[in-house]
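Engineer: Need coordinates for the below:
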Amino acid sequence: MAIGHVPAQIDVTAQLRTAGLRVTAPRKAVLTWLAGHPHATADEVRAGVAAELGSVSHQTVYDVLRAGCDAGLVRVIEPAGLPALFERRTGDNHHHVVCRGCGRTQDVDCVQGRAPCLSPDDDQGFTVDEAEILFWGLCPICRSNHHEERR
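Structural biologist: Have a look, this model is predicted:
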């Protein structure tokens, strides 16, 4: 299992130490909150951890998220036209489905194991180490609303 893959019961302190990062209250709070709230924006993360820490600056949250991404503890998803989304599920070959109506984002499992799930026919000389797939459509709620509007 990769360092950043989040099991049911996480030990954020051990994960930070294994990744070579200092254990700080903001890092622990951000990583713990994000484990229960995947696909969150940086603003949502800040609001979520502010309840625990009392207050936390945007810059602190951005710094923690960047350090987490660099260490493989956090993954960033950047759907076109939406703010960057962060999650703790890393180190596997899952992808995402995004609603065009409301922006809701969900995981889509893929083959577990060696990355990438997909290999290009012609890699143009690149060494490919990751495939990022975004599926776009309408979630059940937006699809239902869209169907109602058409009546």
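Engineer: Only C-alpha atoms from now on, for both contacts and neighbour counts.
Structural biologist: Fine.
Engineer: Distance from the chain centre to the longest helix along the chain, please.
Structural biologist: When the chain is parsed with DSSP state H, its longest helix is helix 58-71. Between the mean C-alpha location of helix 58-71 and the chain-wide mean there is a distance of 13 Å, by CA atoms, centre = their mean, to the nearest Å.
Engineer: ok, residues contacting it?
Structural biologist: For helix 58-71, contacts defined as CA atoms under 8 Å, 6 or more residues apart in numbering pick out 19, 26-27, 30, 42-43, 45-46, 74-76, 86.
Engineer: Could you work out the most separated pair of those?
Structural biologist: Considering CA to CA, no two members of the contacts of helix 58-71 lie farther apart than A19 and D43, which are separated by 24.5 Å.
Engineer: ok, now how distant is D122 from V128?
Structural biologist: Distance, D122 to V128, using CA to CA, to the nearest Å: 11 Å.
Engineer: Settle it for me: which of those two has more neighbours?
Structural biologist: In terms of neighbours (other CA atoms under 10 Å), V128 is the more surrounded of D122 and V128; the figures are 13 against 7.
Engineer: so who does the more buried one touch?
Structural biologist: Taking CA under 8 Å, 6+ apart as the contact definition, V128 lies against 116, 119.
Engineer: let's see this one next to it:
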Amino acid sequence: MTAELEAELRAVPLRVTRPRLAVLAALRERPHIDTDTVIALVRAELPTVSHQAIYDVLRALTDAGLVRRIQPAGATARYERRVGDNHHHVVCRSCGAIADVDCAAGPAPCLTASDDHGFVVDEAEVVYWGTCPGCATERPLPQSARSEGST
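Structural biologist: Take a look at the predicted model:
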């Protein structure tokens, strides 16, 4: 796995460093994690790495297109390795869990703007909001909400 990550860094081209490899490995194993979680995972492997170094690595990897930064409204920024396919996300309003959703329909940018105002659109960002299965099980809808949906 390390050789593959090294090749990805060289292809963009970025220098291969232990912090960059550790961040890429952390994001491969746990998509949609915030900076604090990235720091904790990297520090488990490299205890002396600074917060600033991790921020710098995340910025460099994002700028190079190896990592995607997402920030749903009202949430902290998250990072993922899935890049280049213009996929979307579904976010749980209760616990904040995030999952990938493939392109809504058609070729990229997935959605055709009703009025593009002359822009050349190359990406669409859609965030679906709802309740994840775990939270829905813990807090079922009130009877009135269930009845309204079935009429």
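Engineer: TM-score of the superposed pair?
Structural biologist: The TM-score (TM-score structural alignment, normalised by the length of the first structure) is 0.87; 143 aligned residues with a CA RMSD of 2.3 Å.
Engineer: What's the local residue count around the corresponding residue of the first structure for A7 of the second structure?
Structural biologist: When the first structure is aligned by TM-score structural alignment, the residue opposite A7 of the second structure is A14. When neighbours are defined as other CA under 10 Å, A14 of the first structure has 13 of them.
Engineer: mean distance, whichever strand or helix holds A14 of the first structure to its aligned residues in the second structure?
Structural biologist: Secondary structure assignment for A14 of the first structure, by DSSP states H and E: helix 12-18. When the second structure is superposed, helix 12-18 of the first structure averages 0.5 Å from its matched positions, counting by mean CA distance after the TM-score superposition for the first structure.
Engineer: buried stuff in that helix?
Structural biologist: Residues 12-13, 15-16 are the ones in helix 12-18 of the first structure that count as buried (16 or more other CA atoms under 10 Å).
Engineer: With stretch 95-112 of the second structure instead?
Structural biologist: When burial is assessed from 16+ other CA under 10 Å, stretch 95-112 of the second structure yields the following buried residues: 96, 98, 100, 103, 108-111.
Engineer: Stretch 126-136 of the second structure too?
Structural biologist: Residues of stretch 126-136 of the second structure classed as buried by neighbour count (16+ other CA under 10 Å): 126-127, 131-132.
Engineer: Strands of the first structure, start to end?
Structural biologist: When assigned using DSSP state E, the strands of the first structure occupy the ranges 75-77, 85-87, 95-99, 105-108, 134-137.
Engineer: Pull up the gap between the alignment partner in the second structure of G103 of the first structure and C135 of the second structure, please.
Structural biologist: Per TM-score structural alignment, the equivalent position to G103 of the first structure in the second structure is G96. For G96 of the second structure, the distance to C135 of the second structure equals 10 Å [CA to CA].
Engineer: Check what contacts stretch 65-81 of the second structure and list those residues.
Structural biologist: Residues from elsewhere that reach stretch 65-81 of the second structure (CA under 8 Å, 6+ apart): 8, 12, 24, 27-28, 30-35, 58, 61-62, 82-84, 91, 96, 127.
Engineer: Just to confirm, what residue in the first structure is aligned with D63 of the second structure?
Structural biologist: Matched by TM-score structural alignment, D63 of the second structure corresponds to D70 in the first structure.
Engineer: hang on, isn't C110 of the second structure packed against D102?
Structural biologist: No - at 9.4 Å, C110 of the second structure and D102 do not qualify as touching, with contact defined as CA atoms under 8 Å.
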